[in-house]
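> Predicted model and sequence follow; I will ask about them next.
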Amino acid sequence: MRAMRVHELSENIDVLRMDEVELPPPGPGEVRLKLRACSVNFPDILMVQGKYQFKPELPFSPGMEGAGTVASVGEGVTRLKPGDRVVAGLRVGGFAEEVNVPEAACRPIPGAMDFAEAAAYPAAYLTAYVALVCRGHLQKGETLLVHGSTGGVGLAAVEMGKLLGATVIATSASDEKLKVVKARGADHVLNVTQGFREKVKELTGGRGADVIYDPVGGDVFDESVRCIAWNGRLLIIGFTSGRIPSVSVNMPLIKGFSVVGVRAGEYGRRDPEAGRANIEAVDRLAAEGRIKPYICARFPLERAVDAMRMLQERKAVGKVVIEM
């Protein structure tokens, strides 16, 4: 089978190359998936560059989440059978035609989603759910400020915030991209190019945002500290700007806000019962059609680098998917 693999870590993602790989049979408790789609996530780029906290052994195929059909099953697999349509959390391995994965990492594709949609929703919406429900405790009627709202995790947070009854202010540096965010339910959209602090205060009657969802970091974080409400929660999702910011601790003291880290996967690994409940909640929303990822581009496997570059160059809106 074919797989796009990394043989050496590099700042330049062009190091990915197509290999012919022979997979061993699925081991005990494993299933072999014939992948039909894999979403592209920012950590895929960081892994190629050796900058992500999880560092897979070389050579490896990027790809954290995929969807496809079960091709065969290993000993002890009882829940799945060949032909089942499933979505799988992979961490790595998704940029390939087939992959062996633990049965426990697979679950049925919810509702009427196609393979691309199924591959695109789990990580983004789980991150948004854990951030807003478990870590941010977003309440109906509160104001949610979503940075990086045109990206996959940002757009998911906009939709999740509306489902939770919040007033959503969404930011980006592109007016054109913000048109999509507005169409997906944001109450207000702001271009951050000229700053956003005063506009957020104006929209909230001077209070500031109750919850701020920040996958960007850098200057965006610095300015967020200046427009957060008393008892606000500033959620740290990531640092796509490239700069990890810091805050003087007198600011949370004076303004009474909390800085809260969000790692949705680690949340589930440390508390498996809560992790399962979170996944079930997101899957229910997907099965009911209340969440549906926005896919802006689909690429064939041989153009995986182009798909990654679309994220790297900030050209994507929502999700980018590789289809086999």
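Received it, and whenever you're ready, just let me know what you need.
> For the rest of this, base every contact and every neighbour count on C-alpha atoms.
Fine.
> any idea whether E117 is helix, strand or coil?
helix (DSSP: H, G, I helix; E, B strand; the rest coil).
> Which neighbouring elements make contact with the helix or strand hosting V211?
Assigned by DSSP states H and E, V211 belongs to strand 209-214. Contacts defined by 3 or more Cα pairs under 8 Å, 6 or more residues apart in numbering; DSSP states H and E place strand 209-214 against strand 143-146, helix 218-224, strand 228-236.
> Could I get the full set of strands for the stretch 101-250 of the chain?
Taking DSSP state E, counting those that start in this stretch, the strands of the stretch 101-250 of the chain run over residues 106-108, 143-146, 167-172, 188-191, 209-214, 228-236.
> got a markdown table for the ones you listed, with distance to V220 too?
Formatted as a markdown table, the strands of the stretch 101-250 of the chain follow (distance: least, Cα to Cα, whole Å):
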| stretch | distance to V220 |
| --- | --- |
| strand 106-108 | 36 |
| strand 143-146 | 11 |
| strand 167-172 | 10 |
| strand 188-191 | 12 |
| strand 209-214 | 8 |
| strand 228-236 | 11 |
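> Could I get these in CSV, plus columns for mean neighbour count?
Converted to CSV, the strands of the stretch 101-250 of the chain look like this (neighbours: other Cα atoms under 10 Å):
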stretch, mean neighbour count
strand 106-108, 19
strand 143-146, 29
strand 167-172, 25
strand 188-191, 18
strand 209-214, 28
strand 228-236, 22
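> Tell me how far the residue lying closest to L132 once chain neighbours are set aside lies from D210.
Among residues not flanking L132 along the chain, L138 sits closest, at 5.4 Å (Cα to Cα, 6 or more residues apart in numbering). With distances taken as Cα to Cα, to the nearest Å, L138 is found 8 Å from D210.
> Now for the two: what residues contact both?
Here L138 and D210 have L144 as joint contacts, going by Cα atoms under 8 Å, 6 or more residues apart in numbering.
> so which of the helices and strands packed on strand 209-214 gets nearest E57?
strand 228-236 (27.7 Å; Cα to Cα).
> next structured bit after that closest one?
Assignment by DSSP H and E places the next element after strand 228-236 at helix 250-255.
> just to revisit the earlier point, quick check: which of the helices and strands packed on strand 209-214 is nearest to E97?
strand 228-236 (34.0 Å).
> got another, please set it beside the one above:
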Amino acid sequence: MRALLCERHGPVRDVAWRDIDDAPAPGPHEITIEIDHASVSHATRLLIEGSYQSRPPLPFVPGTEAVGRIVARGTAVSRLAAGDRVVAVSRWGCYAQRLTLPEYTVYRVPDGLDALTALPVPISYGTAYTALLWRAALQPGDAVLVLGAGSGVGLAAVEIAALLGATVIACASTEAKRQAARQAGAAYALAADADLANQVKACTGGVGADIVFDAVGGPAFEHSVRAAAANARMLSIGFAGGQVPAVPLNLLLVKNIALHGFFYGRYLGWTPADERIVHAPALQRCMHTLLDWARAQRIRPAVTAVYPAADLAAALAALETRRVIGKVALKIK
């Protein structure tokens, strides 16, 4: 089969579309998928450069999220069948024509939902849902500040928070991204600048945000601490801006703010312990909810840019220079 192969850690341009051995036959609790599309994320570059939390053994095929059809299943697999359309999360391996992986993070795409629409659900929408509900205990009426609201995970957070009755304040770098956030349900859309705290307080009657959802890091984090209400819950999701922020602990202290670090990858098997099987029941319930919401158009996941499989470097450049709104994908089949 053909796949994007990373033979050594280094620049993304060194990853090449090559012939490799076919995917192995599935074991008892495994399935084999013929992949149509796979998503592109900031973690893709980190995996290739060897700077992610976990390192696949070299050589390896990157890619952590894909949609396709099941072509084979193991003898112990009962909830999925050959021919099912599925969306899957893997530790790596999705930039290949076929992939064999454990069934625990594979989810059937409901009838009536386009497979490409389902592609952003497990990671972007799964991150937003579990962070906001499992970690920050979002309640109707909360004021939720979303940093990086034009990204895939940022727009997912806007949609989910608005759907669940929160007042969403979106923060994004361009007017086009702010408009996309408004269309996704944000009540307010603000620029990412040093005046963020004053703007958020103006939107909340001087109170501030009850929840801050931060996948950006850098200076925006400190601005958001100042924009947070007393007793707020802050979610540090990642550092897409490229800079780990300095945490102003004095402000957290005097405002009684709870800071939650949140690594969604723990539920997906992206830690050395590979805890997929432990979290599978809860995550399957979460995915059932999200995919049903997508089918009913209560949320609207979208892949806004699709690149040929061999153009991974261009896809990553578009993502990292913030030229796209939402999710980026590679066409594999």
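Alright, I've got the coordinates. Since the structure is predicted, the reported quantities are computational estimates derived from the model, not experimental observations.
> after superposition, how close is the strand ranked longest in the second structure to the first structure?
If you go by DSSP state E, the second structure has its longest strand at strand 30-40. On superposition with the first structure, the mean distance recorded for strand 30-40 of the second structure (mean Cα distance after the TM-score superposition for the first structure) is 1.1 Å.
> buried sites along that strand?
The neighbour-count check on strand 30-40 of the second structure (16 or more other Cα atoms under 10 Å) flags E30, I31, T32, I33, E34, I35, D36, H37, A38, S39, V40 as buried.
> thinking again about what came up before, would you turn the helices and strands packed on strand 209-214 of the first structure into CSV with distance to S174 of the first structure?
What follows is these, written out as CSV (distance: least, Cα to Cα, whole Å):
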stretch, distance to S174 of the first structure
strand 143-146, 14
helix 218-224, 15
strand 228-236, 22
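> so which of the ones you listed gets nearest P110 of the first structure?
When these are ranked by proximity to P110 of the first structure (Cα to Cα), strand 143-146 comes first, at 26.4 Å.
> need the contact list for the residue most central in space within the second structure.
Geometric centre of the second structure, nearest residue: S124, 2.7 Å, by Cα atoms, centre = their mean. For S124 of the second structure, the contacting residues are G152, V153, G154, A156, by Cα under 8 Å, 6+ apart.
> Could you list which of those residues belong to helices?
G152, V153, G154, A156 (DSSP state H).
> what's around the last one, how many residues?
It refers to A156 of the second structure. Residues lying near A156 of the second structure (other Cα atoms under 10 Å) number 30.
> residues contacting it?
A156 of the second structure is in contact with S124, Y125, A128, P301, counting by Cα under 8 Å, 6+ apart.
> try the second one
When contacts are counted by Cα under 8 Å, 6+ apart, V153 of the second structure touches I123, S124, Y125, T127, A128, A215, G326.
> residues in contact with the last one?
Shown here is G326 of the second structure, whose contacts under the criterion Cα under 8 Å, 6+ apart are G150, S151, G152, V153, L155, A302, V303, T304.
> counterpart of the fourth one in the first structure?
So the one you mean is V153 of the second structure. Counting by TM-score structural alignment, V153 of the second structure lines up with V153 in the first structure.
> Could you do the last one as well?
Taking TM-score structural alignment as the alignment basis, one finds that T304 of the second structure is matched in the first structure by C296.
> quick one: buried residues of the strand or helix carrying that match?
For C296 of the first structure, the host element (DSSP H and E) is strand 295-300. Neighbour-count burial for strand 295-300 of the first structure flags I295, R298, F299 (criterion: 16+ other Cα under 10 Å).
> helices and strands around it, which ones?
Against strand 295-300 of the first structure (3+ Cα pairs under 8 Å, 6+ apart) you get helix 304-312, strand 319-323.
> Deepest-packed of those, please.
Per residue and on average, the most neighbours among those fall to strand 319-323, with a mean of 26 (mean count of other Cα atoms under 10 Å).
> hmm, who's touching that strand?
If you take Cα under 8 Å, 6+ apart as the criterion, strand 319-323 of the first structure is touched by 36-40, 95, 116, 119-120, 151-152, 293-301, 304, 307, 310-311.
> now the helices for the stretch 1-150 of the first structure?
42-48, 115-120, 122-129 (DSSP state H, counting those that start in this stretch).
> okay, these, which one's buried deepest?
That would be helix 115-120, which, of the helices of the stretch 1-150 of the first structure, has the most neighbours on average (mean count of other Cα under 10 Å), namely a mean of 27.
> Can you provide the mean distance from that one to its aligned counterpart in the second structure?
Counting by mean Cα distance after the TM-score superposition for the first structure, helix 115-120 of the first structure comes out at 1.8 Å.
> So which elements touch that helix?
If contacts are counted by 3+ Cα pairs under 8 Å, 6+ apart, helix 115-120 of the first structure sits against strand 30-40, strand 65-73, strand 85-89, strand 319-323.
> Nearest approach to G256 of the first structure belongs to which of those strands?
The nearest among those, by Cα to Cα, is strand 319-323 at 35.1 Å.
> and the angle from that closest one to strand 30-40?
130 degrees (axes from the mean of the first three to the mean of the last three Cα atoms, to 10 degrees).
> before we move on, back to that, nearest to L164 of the second structure, of the buried residues of strand 30-40 of the second structure?
Of all the buried residues of strand 30-40 of the second structure, S39 has the smallest distance to L164 of the second structure: 26.3 Å, by Cα to Cα.
> circling back to that earlier point, tell me which of the helices and strands packed on helix 115-120 of the first structure sits nearest to L164 of the first structure.
strand 319-323 (22.0 Å).
> relative to helix 122-129, how tilted is that closest one?
Angle between the axes of strand 319-323 of the first structure and helix 122-129 is 160 degrees (criterion: the same axes, to 10 degrees).
> follow-up on the earlier one: looking at the helices and strands packed on strand 209-214 of the first structure, which is closest to G256 of the first structure?
Nearest to G256 of the first structure among these is strand 228-236; the distance by Cα to Cα comes to 5.2 Å.
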